[in-house]
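Colleague: Any chance you could fold what I've pasted below:
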Amino acid sequence: MMADRRPLFELHILPMFRALDAIHMLRLPPAKRVDLSSYDDLKNKHQDVLDFLNAASPMPPKSHGGPWPKEWIDLFTRWKTTGFGRLIKPAGSNFDLALTGPDRFTLSCDVLLPDGSASAWFSIIQATADAQVYEIVLEQPDGNPPAPTTITIEERLRGPLTTNEVVVLDSAGRHALGIPTS
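Modeller: Here you go, the predicted structure:
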């Protein structure tokens, strides 16, 4: 039997909250107000949110798409019991955007993982005619890391790309890669 995956804020918790939920929670009196898009606020006010979800008249109300299913509440609870996990933004190196075929590109970089059980990937932030923006994210499983290891991560892009560059964000900042033509 596979063990339950550790819930992570960006992958499992944040997507459960809709824009409507966030607006409603920001309209509460200051003592009960929660910014549902903020890791720190949601972590610090986890019990308040759980109380809203489990109240006799739970939030969100049925008239606004609620209440949450038990599985979601269990996941939100497990997020706390597993240590409020979140993705890490590591540093990349050797950034490259290569033309691999007509209107086909491969974005790549090297990432130092704290150990071989960690994983990293490109997460797309914005994909419009004006901008292609990615960030590098890393998931670190629980436990003591045995030894660091460097891997190369890749993302395949299909064009035509109408922007002048592809941007990658990492812990060191912003890296702009020009679009290759040959």
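
Colleague: contacts, neighbours, all on C-alpha from now
Modeller: Will do.

Colleague: A strand includes residue 74, no?
Modeller: No: going by DSSP: H, G, I helix; E, B strand; the rest coil, the assignment for residue 74 is helix, not a strand.

Colleague: how far away is it from residue 86?
Modeller: Here the criterion is CA to CA, to the nearest Å. By it, residue 74 lies 17 Å from residue 86.

Colleague: Just want to know which of the two has more residues nearby.
Modeller: A count of neighbours by other CA atoms under 10 Å puts residue 86 above the other of residue 74 and residue 86, at 20 against 11.

Colleague: Can you give me every residue that contacts that one?
Modeller: Taking CA atoms under 8 Å, 6 or more residues apart in numbering, we find residue 86 in contact with 7-10, 139.

Colleague: Would you map the helices across the chain?
Modeller: Remark: helices assigned in the chain by DSSP state H are 19-26, 39-44, 46-54, 70-81.

Colleague: Nearest to residue 159, out of these?
Modeller: Counting by CA to CA, residue 159 lies closest to helix 19-26 out of those; the figure is 31.0 Å.

Colleague: now the other sequence, so there's something to compare against:
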Amino acid sequence: MADTTPYFELHIRPMFRPIDREHMRSRFDLWNYDAVKSNAANILTAVNQPAAFAMPTKAFGGPWPQGWVDVFQKWVNLGCPRLALSKGTYDVDRLADASVRLSVSVSLTNGAEDAWIDKGTSAQGTAEYTVYLRPAPNGEVKPPRTHNMVEELTSDVTIVALVDVDGRQEFPVPPAIA
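Modeller: Down below sits the predicted model:
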């Protein structure tokens, strides 16, 4: 991680488990970028306590390993970087077995960049994804390329929502063929 820039979506949010999120929800949401950024100093204080007092407590998984604390500190020192949103072309199909396939294609003008979709919290019947772009590491430049991603969804999905640089878009899933 020495030369890697830590990003909230890739490196910081995954350190907060669902149980951590639930325990802190009355104060702020550990999976929300703005909340974590504005509470970063308090989080650092909590995770830097001696083991007997550190958060999370031993009863709930124990304190963070020093490597995690170091990554969080680096993230704070770098100004709390986060990923940019990207834009792709999207296709939603119902397959013969009634499952749903989401296909996303992102054109990268710099082939050293990377893109992916991240599944978010979804309401019943809706699958929600965010389309992210990770900048090229260390200013690296490669020829343009297209990055294709496919996600298989369960048959109960009726709407696929994608959040990209243009906002939230909803795609109705075609009905199952009887």
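
Colleague: Please state their TM-score.
Modeller: In this superposition the chains share a TM-score of 0.71, using TM-score structural alignment, normalised by the length of the second structure; 171 aligned residues with a CA RMSD of 3.3 Å.

Colleague: returning to what we had before: between the contacts of residue 86 of the first structure, which sits nearest residue 95 of the first structure?
Modeller: For the contacts of residue 86 of the first structure, the nearest to residue 95 of the first structure is residue 139 (20.0 Å; CA to CA).

Colleague: For the equivalent of the closest one over in the second structure, give its distance to residue 95 of the second structure.
Modeller: Taking TM-score structural alignment, residue 139 of the first structure has residue 134 as its aligned residue in the second structure. Residue 134 of the second structure sits 31 Å away from residue 95 of the second structure, going by CA to CA.

Colleague: And for residue 147 of the second structure?
Modeller: Per CA to CA, residue 147 of the second structure is found 22 Å from residue 95 of the second structure.

Colleague: now residue 14 of the second structure
Modeller: With CA to CA as the criterion, residue 14 of the second structure and residue 95 of the second structure are 32 Å apart.

Colleague: neighbour count winner among those two?
Modeller: Higher neighbour count among residue 14 of the second structure and residue 95: residue 95, with 15 against 12, using other CA under 10 Å.

Colleague: dump the residue contacts of that one.
Modeller: With CA under 8 Å, 6+ apart, residue 95 of the second structure has these contacts: 101, 176.

Colleague: ok, now with 7 Å
Modeller: Taking CA atoms under 7 Å, 6 or more residues apart in numbering as the contact definition, residue 95 of the second structure lies against residue 101.

Colleague: Okay, it and residue 63 of the second structure: tell me how far apart.
Modeller: Distance from residue 95 of the second structure to residue 63 of the second structure, by CA to CA: 45 Å.

Colleague: got it, and residue 18 of the second structure?
Modeller: Counting by CA to CA, the gap from residue 18 of the second structure to residue 63 of the second structure is 15 Å.

Colleague: Please enumerate residues in contact with stretch 131-150 of the first structure?
Modeller: By CA under 7 Å, 6+ apart, stretch 131-150 of the first structure touches 87-90, 110-127, 163, 166-170.

Colleague: ugh, wrong one, I meant stretch 54-74 of the first structure
Modeller: Here stretch 54-74 of the first structure has contacts from 52-53, using CA under 7 Å, 6+ apart.

Colleague: Buried residues in that stretch, which are they?
Modeller: The neighbour-count check on stretch 54-74 of the first structure (16 or more other CA atoms under 10 Å) flags 59-60, 67-68 as buried.

Colleague: returning to what we had before: okay, now the closest residue in space to the match of residue 139 of the first structure that isn't next to it in sequence: neighbour count?
Modeller: Ranked by CA to CA, 6 or more residues apart in numbering and with sequence neighbours excluded, the top spatial neighbour of residue 134 of the second structure is residue 114, at 5.2 Å. Neighbours of residue 114 of the second structure under the rule other CA under 10 Å: 19.

Colleague: Might you report the residue contacts of the equivalent of residue 114 of the second structure over in the first structure?
Modeller: The alignment partner of residue 114 of the second structure in the first structure, by TM-score structural alignment, is residue 119. Going by CA under 7 Å, 6+ apart, residue 119 of the first structure touches 138-140.

Colleague: Top of those residues by number of neighbours, please.
Modeller: Neighbour max across the contacts of residue 119 of the first structure (other CA under 10 Å) = residue 138, 21 neighbours.

Colleague: what separates it from residue 82 of the first structure, distance-wise?
Modeller: Residue 138 of the first structure is 17 Å from residue 82 of the first structure, by CA to CA.

Colleague: so where do the strands sit in the second structure?
Modeller: Secondary structure of the second structure (DSSP state E): strands at 84-85, 89-94, 100-108, 114-119, 126-134, 145-153, 159-164, 167-172.

Colleague: what about the third one, how far off from the first structure?
Modeller: After superposition onto the first structure, strand 100-108 of the second structure sits on average 3.0 Å from its aligned residues (mean CA distance after the TM-score superposition for the first structure).

Colleague: Check the shortest one too.
Modeller: When the first structure is overlaid, strand 84-85 of the second structure sits 1.6 Å from its aligned residues on average, using mean CA distance after the TM-score superposition for the first structure.
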